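Colleague: The amino acid sequence is not available; the structure is as follows:
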């Protein structure tokens, strides 16, 4: 039980690590006198570092066990948080975000694998509802909390909060995380990932999962600039808009285990696909009519929230079982692929952004269309549900 609680705390840290300081973006622009692209780079550098380190973590986690790699990652994350807290110049903040990205990859990749080492696939799917509920709760409410922390303690306050969460995770990890499975004959070479990319089934699992969550992360990354910078929303009001999406994510996530068990995986999956299709239609209407009302845009995002949770909770545990003795590597590829796609999409949209919802909405719709194609290919190959 304590190991599960420890993983839960680490998942909350992983979920909030990116989103907590995002409401500080407008303040960071003023304090460091930087452009939208440069402030978004504090997010992009973090995600890219997280991405590439995840691939190393996947190999080392299979080779040496989960616990030591998680703990080393948390120590690096804490060091990065200290750099951010005491940053005086922009490059110091950027370096701190780089270290945070490197460090967070340990718990981000391997915390789920700790659960996969311990429980059956069916039990994992039930626990995924709680874990993903906690992650999405942290992801969704982090900007809300970050808004009020920024309001009262300014931008450094958010990094102090991350530092405290990192220290708590480190102590719990030392006390309660088990060593986990090891594979002594695992090579330290990146060629170990060849087996993951060689499997079409695993490839489509990874693609579907990554593309499912990508639109939400893209929106979260651009929301402060859109809402506060161009739609006239105050920092105080921004918390309420993010809170609405947070509430929807939390309700669906925490109830997903019960709903999947009661209504069946297939019915929940079909419901999710219908919600994502509704989101695409709604988004295209907003773009066509050039809607600038933040309330309507937030309502549109609720359909995206409804559509993401069930497929991820169903497919993620199945993806880890798609290749024998490769859970760490599969988890690493999922984390790395998701993060590099997030970083690329956010930097691309921020570069082309001109103060409207259109480039954000069009990119989200395009991503979901590609996801539908990958999901179709996955079902043709393996019929996972």
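Modeller: Sure, I can see it. None of these values were measured; they are calculated from a predicted model.
Colleague: Going by C-alpha atoms from here, please, whenever you check contacts or count neighbours.
Modeller: Fine.
Colleague: so who does residue 314 touch?
Modeller: 125, 265 (C-alpha atoms under 8 Å, 6 or more residues apart in numbering).
Colleague: cool, residue 372 as well?
Modeller: Shown in contact with residue 372 (C-alpha under 8 Å, 6+ apart): residue 208.
Colleague: Which element, helix or strand, includes it?
Modeller: helix 358-381 (DSSP states H and E).
Colleague: Over to residue 169?
Modeller: Here residue 169 is assigned to helix 121-176, by DSSP H and E.
Colleague: this is the other structure I want to compare:
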């Protein structure tokens, strides 16, 4: 039963990023009017969030290798909750876009955990099965998020959508509490935090990694286009 619970939590954490990015998209025209700004300025909120998600994964991945999965996950979730509340209370577009950057950074920790925890616990076919389940959720979420956002945008407005995202963050944080640490102290990175970046360089030289990453990137690019 614990394994089933863990898979459910991992699926929810995996869907975190797409929901953070996409759920408010149908409310963009309303936000343009509310903030009395241009469409491109509102769209910057999308860009800032994606930058936060990308940079956050590069930072939180090595940190979780060094200090454990759960402490880093807790920090990122609390950062997400604070940033989302900041989004809800924003009175101008610049403040909102900065909050979106922080929101992306916070959401990145959830994505890191959903990828790293299974590799701590499983291997072989079992790991492939878990990654496939998490990947399936991650594939559905970018499509479902704008649909859900569009359904509620007219009822509760753009701030309401962010209050829903805030509630999702609080619920997921509560669900994470019973989850056990997956990376024991003896398995953690003992060297400097910066040594992890040497690992990034080595991985990028692996031909299959570059090919698979390119294919994945093109697939996500088509979705966003």
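Modeller: Perfect, thanks for sending it. As the structure is a computational prediction, the values presented were derived from the model and not from experiment.
Colleague: picking that back up, check which helices and strands the helix holding residue 169 of the first structure sits against.
Modeller: Packing partners of helix 121-176 of the first structure (3 or more C-alpha pairs under 8 Å, 6 or more residues apart in numbering; DSSP states H and E): helix 2-19, helix 25-32, helix 66-85, helix 235-263, helix 294-320.
Colleague: circling back to that earlier point, in the helix holding residue 372 of the first structure, what's buried?
Modeller: Neighbour-count burial for helix 358-381 of the first structure, with 16 or more other C-alpha atoms under 10 Å as criterion, is recorded at 358-361, 363-365, 367-368, 371-372, 374-375, 377-378.
Colleague: So which of those residues is the closest to residue 262 of the first structure?
Modeller: For these, the residue nearest residue 262 of the first structure by C-alpha to C-alpha is residue 375; the value is 23.4 Å.
Colleague: how much space between that closest one and residue 311 of the first structure?
Modeller: Using C-alpha to C-alpha, to the nearest Å, residue 375 of the first structure is found at 10 Å from residue 311 of the first structure.
Colleague: So what does residue 65 of the first structure match up with in the second structure?
Modeller: Mapped onto the second structure by TM-score structural alignment, residue 65 of the first structure lines up with residue 68.
Colleague: Please verify my assumption that that match contacts residue 181.
Modeller: Yes: Residue 68 of the second structure is in contact with residue 181 according to C-alpha atoms under 8 Å; the separation is 7.3 Å.
Colleague: Just want to know which of these two has more residues nearby.
Modeller: Using other C-alpha atoms under 10 Å as the criterion, residue 68 of the second structure and residue 181 rank with residue 68 on top: 20 against 14.
Colleague: compared with the second structure, how much does the helix holding residue 169 of the first structure deviate?
Modeller: Overlaying the second structure shows helix 121-176 of the first structure at a mean distance of 1.5 Å from the equivalent residues (mean C-alpha distance after the TM-score superposition for the first structure).
Colleague: Could you identify the helix or strand that succeeds that helix?
Modeller: helix 194-198.
Colleague: which of the residues in that next one are buried?
Modeller: So helix 194-198 of the first structure, judged by 16+ other C-alpha under 10 Å, has buried residues residue 196.
Colleague: Provide the aligned range in the second structure for that helix.
Modeller: Using TM-score structural alignment, helix 194-198 of the first structure pairs with 201-205 in the second structure.
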